[in-house]
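# Sequence first, predicted model second:
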Amino acid sequence: MFQTGPIAAGSQSDVTREMAERLGTALSTHLQQVYAPDQRKSLRLFSATEVAELLGVSGQFLRKGHADGSLPEPAENRNGRRFYTGAEIWQMREVLEASSRSPGKYLPGRREGDKLQIIQLMNFKGGSAKSTAAIHLCHYFALNGYRVLAVDLDPQGSLTGFCGLQTELEFDGPTVYDALRYEDPLSFSDVIVDTYFPGLDLAPARLILSEFETETAVNAGRGTAFFERLADVIAPVEADYDVVIIDSPPALGFLTLTGLYAATSVIVPMTPSMLDLASTQQFIEMTSAYLGVIEDTGVRMDQDFFSFLITRDDPSDIPSQQIVSLMRALFQDRIIASTALRSTAIGDAAMLKMSIYEVARSEMTRSTYDRARASMDAVGADVADMVQKAWERT
């Protein structure tokens, strides 16, 4: 049980240490309750209706496939209603792709000659829903047949927590830092871990990752340029994935820049407020200056797309819609057409370190769930279209 009550007077270091200990104990207790008994997340089951929508087939097609044996029967059958695991959905995708006359219909990922798509989400304004957008993109792509690697470049480890590894409880394994560090780095394959979400792997982060900033300053000018380090460690594993999603820290430091160099595309999430607009302007200006320094070394950096994503969008808020309209006028096709809506469903899921895709429709008010799910589906579909365009398929 965690301790409550007034914190005893003392030196500032003693007071803050007591605060940290209380928060740590409370957080650990909460997570143990959420992930009991084995402290691991698991993915919910999906109904036949959901699976048919994900696969782009009819319910009748699914039933016929199970009846004639062309599709494997799911293990869970409740009173004649089929429920599917994430692994079973992937298995059906593979079966359907093997017999499809349209390559990529069920497994739309890379083909021979396609380059790995590395998408970095970045902004130094806190509260831009960057990590929430990152996990929703990871889950959207994985559910739709892409092999996804999530790379957490934020020492706070928000994306790592979303992926089911709770550094506060049980995780003390290798992290991205161990692959990026300057002394005896590990291979990326030794850092990457499976997740409970089929199709999604993770290169996790812990607070130790912040040491990369200090070590880079100390090692400036020695060996490989710092901004090349992430690209170099990804290269040996790139054949295993179609899409990499990078969640960078809310700062324009060495970690963000090494992610930016590795990225083939960039998404800047921002909320539609004047404060966020001003902050984003400063962020883009600083990014331009840093990129200029890198390009002065002779390196050319070309992204397939560099786009803004409007997050926490409230269509009923007139001032925020004026900001959205201004952004669309200024940047036109650089603004992703769909927006991530402000939603209690998404907020409530995030409180439990979940995406909307992990929540069953029956667990929420259906209209609220449908609105949130449609919003994130639309954002995911727009980004997937951009990836397909980069592969010259649309």
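Looks like it came in fine. Small disclaimer: the values here were computed from a predicted structure and weren't measured.
# contacts and neighbour counts: CA atoms only from here.
Noted.
# Okay, strands next: where are they in the stretch 151-300 of the chain?
193-194, 200-203, 243-247, 265-270 (DSSP state E, counting those that start in this stretch).
# Out of those, which is closest to Ser187?
strand 200-203 (11.3 Å; CA to CA).
# Go through the closest one and flag the buried ones.
200-203 (16 or more other CA atoms under 10 Å).
# Buried deepest among the strands of the stretch 151-300 of the chain, which one?
strand 243-247 (a mean of 26; mean count of other CA atoms under 10 Å).
# quick one, helices of the stretch 1-150 of the chain?
Using DSSP state H, counting those that start in this stretch, the helices found in the stretch 1-150 of the chain span residues 12-35, 48-55, 59-68, 86-99, 130-143.
# Check the stretch 251-394 of the chain too.
Applying DSSP H, counting those that start in this stretch to the stretch 251-394 of the chain gives helices spanning 254-262, 274-295, 318-331, 344-351, 366-390.
# Next up, a structure to set beside the first:
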Amino acid sequence: MEGSGQTPNAACVWDEAVVGVDGQRQGRGLIAVLRQIFFCMLSPEPGLGGAGKGGACAGIGLASDRPTHPLRAALRAGRSFVCALLTSVNCVPVFLVDICQLDLKVRYINYVTQYTAPGGIERIMVRKTTLTDTSTTYDSNTLDVLLSDQARALSSQLQAHRMELFPPKAQKTLRSFQIGEVAKILGLKPGYLRNLALEGKGPMPEIGNGGRRSYSAEQILELREYLDSNARNGRRYMPTRTAAEELQVIAVVNFKGGSGKTTSAAHLAQGLALDGLRVLAIDLDPQASLSALHGFQPEFDVHENETLYGAIRYDDNRRPMSELIRKTNFPGLDIVPGNIELSEFEYETPRFLASSDQAGAIFFSRVDAALEDVQDNYDVVIIDCPPQLGYLTMSAVCAATGLLITVHPQMLDVMSMCQFLLMMSDVMTHLRNAGGNVSYNWVRYLMTRFEPSDAPQTNMAGFMRSLFGDHVLKFPMLKSTAVSDAAITKQTVFEIERRQFTGATYDRALESVNAVNGEIRDLIFSSWGRS
């Protein structure tokens, strides 16, 4: 940007600028640049600063050729306030406003916020708000442009939200766990862990305010290794499988969206990792909600051929599964993220089935074949399937050793699940006849978002148990504001802290999640022949 002879556009400013205590970028005054851009935008002259008109802000698409646009009046009203912020240095946000234009219609506005603390350096972050012109009508020739524009605006807003949640690199971290939490995870008493720390055995906890001890997730894993190497009476603290024990692949499925499938899969994967198992989560849903919960924004962080599609595609660009795996903020938990690219498998498979190529004829074995590349590295694989019975789901079902079917215990959801089961049984018959593996160690129904005080839900839960018996998990996943509020910040109950909620609310949610995970963990151990 320096020495180019050009005024940097807004995107370069917020993307590259770093502010120090003096409010200056290295080699250029950021405050001056921001002020210049802002004043150009507020200029009442129609031609001043317009994109492609040679103004001081050339290269920025402005609404300057529409001086009567209502947005301009709103910007002028806040001019003195923003100018005051621009001249501030310490502990005050600095705003850059960039108006973007499409076909002379203002679509959205960017607020780029910089907080500068004394002696500190922070990066600039962007917040994008859509400003759709409601007076405009769209026909079949322009609706695609509108939807594309709104999708980009929404995507940028979500990215900005992530930047604010996890600054400065938009990467998730994991909180420390209090000694009481660690004791529950390890199945020990808090006093025993305190004695270990006092004797200098195992990893040393961090001591915070009031002498409270806490361990990081990495230290919990180190504690497991220490305890396992010094265990008595044959107790195992490292429950990883042996070479004789089969990799457990759990497909989380349902036909209906909103059944709590992704939330259940995320909590199960993270809970098993905290239990000491080596877990691989696979996001097989093109909507990529599981990826987002683990800090991967699908349109920004996951690129071409970086989803599971890269390992199951039919052409020569197929990649080994090991090249697609990414670390998460949970030690022992890796993920293969997803995005819209996964839909390609749904389009390509029918074409290969209609051809003479045998690759399409055995589409149902492709996920299983891809897992062979990494199966020695993991104990459990959790597959979050899309909410449809397509080729992706069928391929995952054939790779699975266990099926977890999520259902919300309400009439419409149960009716939808009935149709799903009918379709799935028919599909499995065809897959079995074609040579697919449809035998499982276990199949369980998990009731999600369950409210014990809701009489219709309680009745439906009893109805399901009377029909399916032990195939319904004993513990449901309770509906909780702790779970839903955590999802707003793309977190789970394992990542949020108890102090963010009332103690009873958090404890109730965590107890519910742990109870469900414990049942499934017991099923896994039972499949390995453990008691």
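Structure's in. What do you need? Because the structure is predicted, anything quoted here is derived from the model rather than measured.
# returning to that earlier point: pick the most deeply packed of the helices of the stretch 251-394 of the first structure.
Greatest burial across the helices of the stretch 251-394 of the first structure, using mean count of other CA under 10 Å, falls to helix 254-262, with a mean of 24.
# mean deviation of it from the second structure?
When the second structure is overlaid, helix 254-262 of the first structure sits 0.3 Å from its aligned residues on average, using mean CA distance after the TM-score superposition for the first structure.
# What helices and strands are in contact with that helix?
strand 117-121, helix 211-218, helix 229-234 (3 or more CA pairs under 8 Å, 6 or more residues apart in numbering; DSSP states H and E).
# Which stretch of the second structure lines up against it?
Mapped onto the second structure using TM-score structural alignment, helix 254-262 of the first structure spans residues 391-399.
# Ok, stretch 372-392 of the first structure next?
Taking TM-score structural alignment, stretch 372-392 of the first structure hits residues 509-529 over in the second structure.
# before we move on, what about stretch 115-130 of the first structure?
Using TM-score structural alignment, stretch 115-130 of the first structure pairs with 246-261 in the second structure.
# what's the straight distance from one end of that stretch to the other?
24 Å (CA to CA, to the nearest Å).
# among the helices of the stretch 251-394 of the first structure, which is nearest Asp247 of the first structure?
Using CA to CA, these put helix 254-262 closest to Asp247 of the first structure, at 8.8 Å.
# what sits against Glu215 of the first structure?
181-182 (CA atoms under 8 Å, 6 or more residues apart in numbering).
# got the buried residues for the match of stretch 115-130 of the first structure?
Buried, per 16+ other CA under 10 Å, within stretch 246-261 of the second structure: 246-256, 258-261.
# cool, and stretch 15-29 of the first structure?
So for stretch 15-29 of the first structure, counting by 16+ other CA under 10 Å, buried means 22, 26, 28.
# Out of these, flag the one nearest to Leu107 of the first structure.
Nearest to Leu107 of the first structure among those, with distances taken as CA to CA, is Ser28, at 38.7 Å.
# can you tell me which residues contact the closest one?
By CA under 8 Å, 6+ apart, the neighbours of Ser28 of the first structure are 168-169.
# Looking for the alignment partner of it in the second structure.
Match for Ser28 of the first structure (TM-score structural alignment): Gln159.
# quick one: that match and Leu165 of the second structure, what's the gap?
In terms of CA to CA, Gln159 of the second structure sits 10 Å off from Leu165 of the second structure.
# pretty sure Phe162 of the first structure contacts Met354?
Yes - if you go by CA atoms under 8 Å, Phe162 of the first structure and Met354 touch, sitting 5.9 Å apart.
# Was I right to think Asn514 of the second structure contacts Gly271?
Yes - at 7.3 Å, Asn514 of the second structure and Gly271 qualify as touching, with contact defined as CA under 8 Å.
# Now distance to Glu18 of the first structure too, for the helices of the stretch 251-394 of the first structure, in CSV please.
Supplementary listing: the helices of the stretch 251-394 of the first structure in CSV, determined by distance: least, CA to CA, whole Å:
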stretch, distance to Glu18 of the first structure
helix 254-262, 30
helix 274-295, 34
helix 318-331, 40
helix 344-351, 24
helix 366-390, 39
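# So for Arg110 of the first structure, which of these sits nearest?
helix 366-390 (9.1 Å).
# how far apart are that closest one and its match in the second structure?
Mean for helix 366-390 of the first structure is 0.7 Å (mean CA distance after the TM-score superposition for the first structure).
# give the contact list for the nearest residue to Met386 of the first structure once chain neighbours are set aside.
Leaving aside its chain neighbours, Met386 of the first structure sits nearest to Phe305 (7.7 Å; criterion: CA to CA, 6 or more residues apart in numbering). Each residue near Phe305 of the first structure by CA under 8 Å, 6+ apart is listed here: 264-266, 334, 386.
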